[in-house]
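Colleague: Whatever this is, show me its structure:
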Amino acid sequence: MAIKIGTAPDSWGVWFPQDEKQINWKTCLDEMAQAGYEGIELGPWGYLPNDYKTLKHELDSRNLQLVATTLVGDLMSVEKTENMIEQLHMMAELQVQFDTAPYVVLIDDCYTDLFTGEILRPVELNEQQWKHFIENVNRIRKVAKEDYDLEVVFHPHAQSHIETEEQIERLLKDTDINLCLDTGHHAYCDGDPVAFMKKHHDRIPYLHIKSCDMEVKKMMQANNWSFAEAVKRDVMCEPELGVVDMKAFFQVLADIRYAGWVVVEQDMYPAPSDKPYPIAKRTKEYLDGVLSQTMNMSKS
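Modeller: The predicted model follows:
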């Protein structure tokens, strides 16, 4: 079972290309390497260096591989989709120079304001809106594949138009797109990531790993917190601590002979400078242990 464990700038509290609350990118890369990760996602476009020579040097000097990029935007909007395609072109020109990074992780914008909780777009799409949504997803996927031979994997996300298992099932039925399953977001939206992975593993070549603290979610609902406020209070938590049964999940990976990246992507914003590294190191050690135990059980 050839599973590699990577991480992402999100696990260091990085949500934006530039933000005074975020950690310096060099420190972020240093701590990713020190915590023992092998690969990373690029994160928000413009946070890490976006010219090949600089990025290649910074990653090589830390024995890190680039494994994916991320594209986020309002997939209800044709205009915003055009903007996303423009960004895709810029990212892909960089990405294709790394033969270790075949995936573009596509995420629909939240329908709420992250910080106020105000509803900005329809929570549920009508038939016409769904049709346009699917058309925009397919446009992005087509550009990535035909122009750059990159695979777009769709990332269901809390408070977006693809968040519940029912919505994910509909996306899988209405498109050929594969998924980046995020165990934390899936659990947050009352899904069962273990059963879902078992059922749909042939459509899930890439994974985000974290868990969810459902007690914090209950407080979020009771107090009408925004998603960012809930994240600040660790609604998304370390794999060992939340509701997701990680040992059962990794057993599914063993059973299906999953061979690919599992990327720790623990939502954390804002993050005090001393918070991400200990969590990242503990998480890597925990997942290494679960992976080793699962492999040993599979051999016996």
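Colleague: C-alpha from now on. contacts and neighbour counts both.
Modeller: Fine.
Colleague: Just confirm residue 40 is within a strand.
Modeller: Yes: Residue 40: assigned to a strand according to DSSP: H, G, I helix; E, B strand; the rest coil.
Colleague: my guess is it meets residue 68, correct?
Modeller: Yes: with contact defined as CA atoms under 8 Å, residue 40 reaches residue 68; the gap is 7.3 Å.
Colleague: So what's the residue count around residue 19?
Modeller: 12 (other CA atoms under 10 Å).
Colleague: gap between it and residue 90?
Modeller: 21 Å (CA to CA, to the nearest Å).
Colleague: again, but for residue 32
Modeller: 25 Å.
Colleague: Quick check on those two: which one has the bigger neighbour count.
Modeller: Counted by other CA under 10 Å, residue 32 and residue 90 do not tie: residue 32 has more neighbours, with 26 against 13.
Colleague: got the buried residues for whichever helix or strand the more buried one is part of?
Modeller: If you go by DSSP states H and E, residue 32 is part of helix 25-34. Judged by neighbour count (16 or more other CA atoms under 10 Å), helix 25-34 contains these buried residues: 25, 28, 29, 30, 31, 32, 33.
Colleague: okay, those in TSV with distance to residue 295 next?
Modeller: Listed next are the buried residues of helix 25-34 as TSV, based on distance: CA to CA, whole Å:
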residue	distance to residue 295
25	34
28	31
29	29
30	29
31	27
32	25
33	24
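Colleague: so which of the residues you listed comes closest to residue 49?
Modeller: residue 25 (8.6 Å; CA to CA).
Colleague: Surely that closest one touches residue 47?
Modeller: Yes: between residue 25 and residue 47 there is a contact under CA under 8 Å: 6.9 Å.
Colleague: pretty sure residue 181 belongs to a helix, no?
Modeller: No: counting by three-state DSSP, residue 181 is not part of a helix but strand.
Colleague: number of nearby residues for it?
Modeller: 27.
Colleague: Tell me which helix or strand comes right after the one helix or strand residue 104 maps to.
Modeller: Per DSSP H and E: residue 104 is located in strand 103-108. Per DSSP H and E, the first helix or strand lying C-terminal to strand 103-108 is helix 127-148.
Colleague: and that following helix, what does it pack onto?
Modeller: helix 78-95, strand 151-154 (3 or more CA pairs under 8 Å, 6 or more residues apart in numbering; DSSP states H and E).
Colleague: In contact with the nearest residue to residue 15 once chain neighbours are set aside, which residues are there?
Modeller: Excluding its sequence neighbours, the residue lying closest to residue 15 (CA to CA, 6 or more residues apart in numbering) is residue 44, at 6.6 Å. Shown in contact with residue 44 (CA atoms under 8 Å, 6 or more residues apart in numbering): 14, 15, 16, 17, 70.
Colleague: Would you do the same for the sequence below? I want to compare the two.
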Amino acid sequence: MSIKDLKVGCQTFTWEMLGKNWNGGPDDLLEAIAEGGYTGIEITDRMIGRYADRPDDFAASLKKHGLKLVSFAIGSKSGFTLRQEIGNDLKATQRWIDFAAGFSGALVSIGSATVVSEGPREAKFEIAAEFYNRAGELGKVSGVDIAVHPSSHHNTLLFDRADYDRIFSLIDKTLVGWVPDTGHILRGHEDILDTLRTYQDRIRYLHLKDVDADGKWAMLGKGVCDTLAVIDIVAAAPRFNGWLVLEEESDTAAADPAAAVKTNRETMRRYGA
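Modeller: Next comes the predicted model:
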């Protein structure tokens, strides 16, 4: 798959990170993302707003804005590392699987496991993997692909290469895919290209963003990410669905999310996508 054949979507966390400073709703996101030149969206459980129980209405709004749902991204206060919360987490996951099932090709992306309680760190991997695998089984029944999205945020269980190796040794790759995130990988370890090659067969789509040499978020193309080298590896992945999802967390985006994501879309055009 050549770079010109790739599809470019936008992740809504750029607005979610504003917290109480964001007073808009999901239609505001769709309008900004469409105006930014994107053709797809990955929306989170925190940003779906009034459409949470109205997938048909959300589908109509997506169509109005010329957008496709790439993925529905979810998290949990449990961090997916509390065994006593697995049942509740699976119930919530099924809810969003049912939502995503109405959108052709849409995945459910499950956030990074986080350490939210005391106890042996190794045991947290086993709990997280049990949850991810069981979520994958739910997705298989419903015809919705499930993928894990590791991050580098506070308390993450999935930060450095050793963490990636451990969780992937426990996750059934026939049930659970991977959404690599260039920024989060670079903040945790420098061997990003080797990591992508090693687990290439798990890749479903890509989160693309940048960081500087100190690991601080940077606008796309302004940091240390070798974007074209990353895309070459991802585009050759056997189960890659063709979507590059841009996500921006820099101070520039915090000042003006819509302008920042539009700039990133223009950057991708210069790369050829």
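Colleague: After superposition, what is the TM-score?
Modeller: The TM-score (TM-score structural alignment, normalised by the length of structure 2) is 0.84; 259 aligned residues with a CA RMSD of 2.6 Å.
Colleague: returning to that earlier point: ok, the buried residues of helix 25-34 of structure 1 vs residue 201 of structure 1, which is closest?
Modeller: residue 32 (28.0 Å).
Colleague: these two touch, right, that closest one and residue 11?
Modeller: No: in this structure, residue 32 of structure 1 is not within contact of residue 11 by CA under 8 Å, at 9.4 Å.
Colleague: Quickly list what's touching both of the two.
Modeller: In contact with both residue 32 of structure 1 and residue 11: residue 280, using CA under 8 Å, 6+ apart.
Colleague: I'd like to know which elements the biggest strand by length in structure 2 is packed against.
Modeller: Criterion DSSP state E: the longest strand present in structure 2 is strand 68-74. The helices and strands touching strand 68-74 of structure 2, judged by 3+ CA pairs under 8 Å, 6+ apart, are strand 40-44, helix 86-100, strand 107-111.
Colleague: Which of the residues in stretch 246-256 of structure 2 are classified as buried?
Modeller: Of the residues in stretch 246-256 of structure 2, those buried (16+ other CA under 10 Å) are 246, 247, 248, 249, 250, 253, 254.
Colleague: residues in contact with the host helix or strand of the last one?
Modeller: Taking DSSP H and E as the definition, one finds residue 254 of structure 2 inside helix 251-255. Outside helix 251-255 of structure 2, the residues that touch it by CA under 8 Å, 6+ apart are 14, 15, 17, 18, 217, 218, 219, 259, 260, 261.
Colleague: Only the buried residues of whichever helix or strand comes after that helix, if you could.
Modeller: Using DSSP H and E, the helix or strand that follows helix 251-255 of structure 2 in sequence is helix 257-271. Of all the residues in helix 257-271 of structure 2, those buried under the rule 16+ other CA under 10 Å are 257, 258, 259, 260, 261, 262, 263, 264, 265, 266, 267, 268.
Colleague: Return the residues in contact with the residue mapped onto residue 150 of structure 1 from structure 2.
Modeller: Counting by TM-score structural alignment, residue 150 of structure 1 corresponds to residue 144 in structure 2. The neighbourhood of residue 144 of structure 2, defined by CA under 8 Å, 6+ apart, consists of 97, 100, 101, 105, 106, 107, 108.
Colleague: just the buried members of the residues you listed?
Modeller: Counted by 16+ other CA under 10 Å, these give 97, 100, 101, 106, 107, 108 as buried.
Colleague: any chance of those residues in a markdown table, with distance to residue 114 of structure 2 too?
Modeller: Putting these into a markdown table (distance: CA to CA, whole Å) gives the following:
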| residue | distance to residue 114 of structure 2 |
| --- | --- |
| 97 | 22 |
| 100 | 24 |
| 101 | 27 |
| 106 | 25 |
| 107 | 21 |
| 108 | 18 |
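Colleague: out of those residues, who's nearest residue 6 of structure 2?
Modeller: residue 106 (15.9 Å).
Colleague: Return the residue of structure 1 aligned against residue 192 of structure 2.
Modeller: In structure 1, residue 192 of structure 2 lands on residue 193 (TM-score structural alignment).
Colleague: That match contacts residue 199, correct?
Modeller: No: contact criterion CA under 8 Å: residue 193 of structure 1 and residue 199 do not qualify, at 9.7 Å.
Colleague: Tell me which of the two has more neighbours.
Modeller: residue 193 (22 against 10).
Colleague: residue contacts, the more buried one?
Modeller: Here residue 193 of structure 1 is in contact with 183, 186, 187, 244, 249 (criterion: CA under 8 Å, 6+ apart).
Colleague: Of those residues, which belong to helices?
Modeller: 183, 186, 187, 249 (DSSP state H).
Colleague: show me what contacts the third one?
Modeller: Residue 187 of structure 1 makes contacts with 193, 211, 212, 243, 244, as judged by CA under 8 Å, 6+ apart.
Colleague: preserved in structure 2, out of those?
Modeller: On the basis of both residues aligned by TM-score structural alignment, their matches' CA atoms under 8 Å, what survives of these in structure 2 is 193, 212, 244.
Colleague: Any chance of the residues you listed in TSV with distance to residue 135 of structure 1 as columns?
Modeller: Output for these, formatted as TSV (distance: CA to CA, whole Å):
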residue	distance to residue 135 of structure 1
193	27
212	31
244	33
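Colleague: mind listing which of those are in strands?
Modeller: residue 212.
Colleague: so what's residue 213 of structure 2 closest to, chain neighbours aside?
Modeller: Nearest one to residue 213 of structure 2, counting by CA to CA, 6+ apart, is residue 224 at 6.3 Å.
Colleague: Show me what the one you found aligns to in structure 1.
Modeller: Aligned partner of residue 224 of structure 2 by TM-score structural alignment: residue 243.
Colleague: Would you agree its match is in contact with residue 211?
Modeller: Yes: using CA under 8 Å, residue 243 of structure 1 makes contact with residue 211 at a distance of 6.3 Å.
Colleague: Please identify which of those two sits among more neighbours.
Modeller: Per other CA under 10 Å, whichever of residue 243 of structure 1 and residue 211 has more neighbours is residue 211, with 29 against 19.
Colleague: and residue 105 of structure 2, that's in a helix?
Modeller: No: counting by three-state DSSP, residue 105 of structure 2 is not part of a helix but coil.
Colleague: Tell me which residues touch it, please.
Modeller: Counting by CA under 8 Å, 6+ apart, the residues that residue 105 of structure 2 touches are 70, 144.
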